[in-house]
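K.L.:
Sequence and computational prediction follow.
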Amino acid sequence: MKKLLLFVLGISFCFFLVTISFEYFLRAIPNDFKTKQYHLRKNKENIEVLILGSSHTFVGVDPKYFEKPAFNLAYSSQTLDLDEKLFNRYKNQLTQLKTVIIPVSYFSYVLALEDGTSAHKIKNYNIYYQLYSHTFKIENQLEIAHQSFDKNLADLELFKSNPDFKITIDSTGYINKRYIKSNLDWQESAIHAVNNHSKNMDDNLTKLRMNQNQKSLENIISWCEENQIKVILVSSPTTDAYVKKLNAKQFNYWRMTTHAISKKYQNVIWLNFLENNELFTLDDFQNADHLNENGAEKMSIILNQYL
């Protein structure tokens, strides 16, 4: 019996060591989260403009077109509660910060990351920023538990030949590798995006998210106001196909809430390109609600005028 127990303990210990080693090597693979963290810390004493938010700013606001040193801390599907947590992590380190840019999109108030189709991305905030979401799942705490064993092995093999295969950003945090769908059906793209971005406004979880996200946004703004930092709220332009399919109740809530916040705080200006997208054409978009490189250049040059 004692020998059996020792055997089981030995096997368990070996399994534990292999698992820990596997997790260590998976986390050693460079990715956007680790890379952004490195560049932000490296340049924290020079950054005057911080860009937060979701994919609308991640792909739509390029710091290289700003006259002032800027950094893009946005990620695809990043929600306002995560904006607040990231901002709180770094705000006191950014000693030269003058302006914060925050996207306020049609979906900004009603979503938390774990509520949508991108819930798997929570893992990156948990592991690489130690920022935790509203719900706990073991697969979001470990790289090894996040995808299949075969896929993890494939990632390690690819890492040998291409160490930067997971990095899509430059030193300013802005995306420099885009995956653009050819022969895009604009109507289909709009339907898909609106379905992902719309919520039942009478649902209790949606109401909870609305309160949480508005509070997160106002917490950022209040701190900035106390520290003489300007906040630019940006509602990114989208295609007309996207706008025409938006839910009226959610759309009106978005408009009224953002308008009220922009009037409440003296340090805030709101640039509403969602309703005023005349400066942008279909050639500026990579899909129904995201700007392409040309559109991002145009948007960034416009924003630079307000800095």
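P.N.:
That came in fine, so what should we check first?
K.L.:
Every contact and neighbour count from this point should use C-alpha atoms.
P.N.:
OK.
K.L.:
Please identify the buried residues of stretch 214-231?
P.N.:
Of the residues in stretch 214-231, those scored as buried under the neighbour-count criterion (16 or more other C-alpha atoms under 10 Å) are 214-218, 220-222, 224-225, 229-231.
K.L.:
Nearest to Ala154 among these?
P.N.:
Of all the buried residues of stretch 214-231, Ala154 sits closest to Ser216, with 38.5 Å by C-alpha to C-alpha.
K.L.:
That closest one contacts Phe87, doesn't it?
P.N.:
No. With contacts defined as C-alpha atoms under 8 Å, Ser216 does not count as touching Phe87, sitting 10.2 Å away.
K.L.:
Spell out, range by range, the strands that occur in this structure.
P.N.:
Remark: strands of the chain, listed N- to C-terminal, are 49-51, 70-72, 99-103, 230-235, 268-272, 285-287, 290-291; assignment by DSSP state E.
K.L.:
will you turn the ones you listed into TSV that also has distance to Lys2?
P.N.:
Listed next are the strands of the chain as TSV, based on distance: least, C-alpha to C-alpha, whole Å:
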stretch	distance to Lys2
strand 49-51	61
strand 70-72	59
strand 99-103	62
strand 230-235	67
strand 268-272	70
strand 285-287	65
strand 290-291	64
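K.L.:
Tell me which of these approaches Asn140 most closely.
P.N.:
Among those, if distance is taken as C-alpha to C-alpha, the winner is strand 70-72, at 24.2 Å.
K.L.:
name the helices or strands packed onto that closest one?
P.N.:
When contacts are defined as 3 or more C-alpha pairs under 8 Å, 6 or more residues apart in numbering; DSSP states H and E, strand 70-72 packs onto strand 49-51.
K.L.:
buried ones in the strand it packs on?
P.N.:
Of the residues in strand 49-51, 49-51 count as buried by neighbour count, 16+ other C-alpha under 10 Å.
K.L.:
And those, which is closest to Asn126?
P.N.:
Using C-alpha to C-alpha, the shortest approach to Asn126 within these belongs to Ile51, at 20.7 Å.
K.L.:
That closest one reaches Gln78, doesn't it?
P.N.:
No. Between Ile51 and Gln78 there is no contact, the gap being 11.9 Å when judged by C-alpha under 8 Å.
K.L.:
For those two, list the residues in contact with both.
P.N.:
Common neighbours of Ile51 and Gln78 (criterion: C-alpha atoms under 8 Å, 6 or more residues apart in numbering): none identified.
K.L.:
I'd guessed Ile127 sits against His146; true?
P.N.:
No. Checked against C-alpha under 8 Å, the pair Ile127 and His146 is beyond contact range at 11.3 Å.
K.L.:
A further structure is provided below for comparison with the first:
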Amino acid sequence: MEVLYRRIPNDYSFKAQYLNEHAGEIETLLLGNSHNYYGLDPNYFHDYNTFNAAYIVQRTYMDLEILKKYKNELTNLKTIVIPIIPMELYFQKIEDAPFFYNPSIHKYRIYYDLDIPWTYGDYFEINSKMFLLRNMANTLTNYYLRHIPQTSSSELGWGTNFRWEDARDLALTGRETARQHEQISFPEYELEKGIAYNKQILESIIKIGQEKGVMVYLYSPPIYKSYRELIDDERVNRAIGVFQELDSTYANCVYENYYDDESFVSKDFYDADHLSDLGAQKLSKIIDLRLRGRRKNFEEQVN
């Protein structure tokens, strides 16, 4: 069963294979979690070859490990794009966060062969904590008997299944996500520990970019007001201050904030903290335009 399951193409294996085969062609690499996976479509990035290597619940720790693995193969890389909402600066270490937030981390071992410091099902799907015989049987049946693809990524890695006509309740998902983000954050008395941990990872990514002459573009994506209204303003402002500090400290780092951008309206959202396909088209065009200007300025500074 394990062998048959692993032979089924999935989004992890697809992205790892793309990087293995095309890393040297990539000029703009989109990393990060579902905000980039669903929010940025490479088809709208025109000046540079772009690939979306982001995925659902892909923490910056995994981004760093992906960069470490492929940094020598990314010979034409010019820009790294990573989304980060303010609350992410307080998230717990991957090995400490509740299981529901890291159910698929073993897949980075299996399909990317990354050295993730957490024995989470080790190297086997069937031993992972998210394993359910019924789920695995359904996947096997759907793929081998019904010929239903088990991937949702476009050929350039964008998540295609958050369509605006299928959007979820924005008020409900705002409450759910705000509560979830509180659960996976460091407790109030350890917030500085969370800041130090997550900032260090971002700095490690920026320094890899420094070594390669690569610009790192950090941005806070648009989030619907039903979520923002439930998040403490002091934490938000503290986090944005840290992101701006990274921008001013490192010449190759840029931070821009779209967190409360009111030009993104309800139809642009699939749920309270993810864009729909319509919102993704809008944001992709904005980020593409911003990157072209920022990249030109960066190259002038370097040269």
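P.N.:
Nice, I can see it. Model, not experiment: these values are computed from the prediction.
K.L.:
Superpose the two chains and report the TM-score.
P.N.:
Here the TM-score for the pair of chains, by TM-score structural alignment, normalised by the length of structure 2, is 0.86; 283 aligned residues with a C-alpha RMSD of 2.1 Å.
K.L.:
tell me, what's touching Ile127 and His146 of structure 1 both at once?
P.N.:
With contacts taken as C-alpha under 8 Å, 6+ apart, the residues that reach both Ile127 of structure 1 and His146 are Asn140.
K.L.:
Map Tyr44 of structure 2 across to structure 1 for me.
P.N.:
Alignment note (TM-score structural alignment): Tyr44 of structure 2 maps to Tyr65 of structure 1.
K.L.:
Kindly tell me how buried its match is, as a neighbour count.
P.N.:
When neighbours are counted by other C-alpha atoms under 10 Å, Tyr65 of structure 1 registers 18.
K.L.:
what separates it from Trp223 of structure 1, distance-wise?
P.N.:
Using C-alpha to C-alpha, to the nearest Å, Tyr65 of structure 1 is found at 27 Å from Trp223 of structure 1.
K.L.:
Same question for Trp186 of structure 1.
P.N.:
Shown here: Trp186 of structure 1 relative to Trp223 of structure 1, a distance of 40 Å by C-alpha to C-alpha.
K.L.:
okay, which residue of structure 2 is out on the far edge from center?
P.N.:
When distances to the mean C-alpha position of structure 2 are computed (C-alpha atoms, centre = their mean), the maximum falls on Leu145, with 32.2 Å.
K.L.:
What residue in structure 1 is paired with that residue?
P.N.:
Leu145 of structure 2 is assigned Ser161 in structure 1 as its aligned equivalent, the criterion being TM-score structural alignment.
K.L.:
Tell me the one of the buried residues of stretch 214-231 of structure 1 nearest Lys245 of structure 1?
P.N.:
Checking the buried residues of stretch 214-231 of structure 1 against Lys245 of structure 1 by C-alpha to C-alpha gives Gln214 as the nearest, at 23.8 Å.
K.L.:
Please name the nearest non-neighbouring residue to that closest one.
P.N.:
Of all residues not flanking Gln214 of structure 1 in the chain, Tyr109 sits nearest, at 6.3 Å (C-alpha to C-alpha, 6 or more residues apart in numbering).
K.L.:
so Leu64 of structure 2 touches Gln200, yeah?
P.N.:
No. With contact defined as C-alpha under 8 Å, Leu64 of structure 2 does not reach Gln200; the gap is 10.8 Å.
K.L.:
returning to what we had before: would a markdown table of the buried residues of strand 49-51 of structure 1 with distance to Ala70 of structure 1 be doable?
P.N.:
Written out in a markdown table, the entries for the buried residues of strand 49-51 of structure 1 read as follows (distance: C-alpha to C-alpha, whole Å):
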| residue | distance to Ala70 of structure 1 |
| --- | --- |
| Val49 | 4 |
| Leu50 | 6 |
| Ile51 | 8 |
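K.L.:
For stretch 298-307 of structure 1, list every residue counted as buried.
P.N.:
Of the residues in stretch 298-307 of structure 1, those buried by neighbour count under the rule 16+ other C-alpha under 10 Å are 298-303, 307.
K.L.:
roughly how far out does that stretch sit from the chain middle?
P.N.:
Here stretch 298-307 of structure 1 is found 20 Å from its chain centre; the criterion is C-alpha atoms, centre = their mean, to the nearest Å.
K.L.:
Stretch 91-105 of structure 1: which residues count as buried?
P.N.:
Residues of stretch 91-105 of structure 1 classed as buried by neighbour count (16+ other C-alpha under 10 Å): 91, 94, 97-105.
K.L.:
Could you identify the pair within those that is furthest apart?
P.N.:
Pairwise distances across the buried residues of stretch 91-105 of structure 1 peak at 25.6 Å for Leu94 and Ser105 (criterion: C-alpha to C-alpha).
K.L.:
how about the residue nearest to Gln214 of structure 1, what's its match in structure 2?
P.N.:
The pairwise alignment with structure 2 assigns Tyr109 of structure 1 to Leu89, based on TM-score structural alignment.
K.L.:
Can you tell me the closest non-neighbouring residue to Ser55 of structure 1?
P.N.:
Take Ser55 of structure 1 and drop its neighbours on the chain: the residue closest to it by C-alpha to C-alpha, 6+ apart is Ser76, 4.0 Å away.
K.L.:
since we're on the one you found, how many residues are nearby?
P.N.:
Here the count is done by other C-alpha under 10 Å, and Ser76 of structure 1 has 15 residues near it.
K.L.:
Map it onto structure 2.
P.N.:
Mapped onto structure 2 by TM-score structural alignment, Ser76 of structure 1 lines up with Ile56.
K.L.:
quick one: contacts for that match?
P.N.:
Contacts for Ile56 of structure 2 were tallied using C-alpha under 8 Å, 6+ apart; they are 33-34, 37.
K.L.:
Wait, Phe298 of structure 2 touches Asn252, no?
P.N.:
Yes. Assessed by C-alpha under 8 Å, Phe298 of structure 2 is found in contact with Asn252 at 7.1 Å.
K.L.:
neighbour-wise, which of those two wins?
P.N.:
More neighbours sit around Asn252 than around the other of Phe298 of structure 2 and Asn252, counting by other C-alpha under 10 Å; the figures are 23 against 18.
K.L.:
Can you find the partner of the more buried one in structure 1?
P.N.:
When the two structures are superposed using TM-score structural alignment, Asn252 of structure 2 falls opposite Asn267 in structure 1.
K.L.:
Looking at the alignment, what corresponds to Ser226 of structure 2 in structure 1?
P.N.:
Alignment of Ser226 of structure 2 against structure 1 is given by TM-score structural alignment, with Ala241 as its counterpart.
K.L.:
Quick check, that match in contact with Trp186.
P.N.:
Yes. Applying C-alpha under 8 Å as the test, Ala241 of structure 1 and Trp186 come out as touching, 7.2 Å apart.
K.L.:
anything in contact with each of the two?
P.N.:
Ala288.
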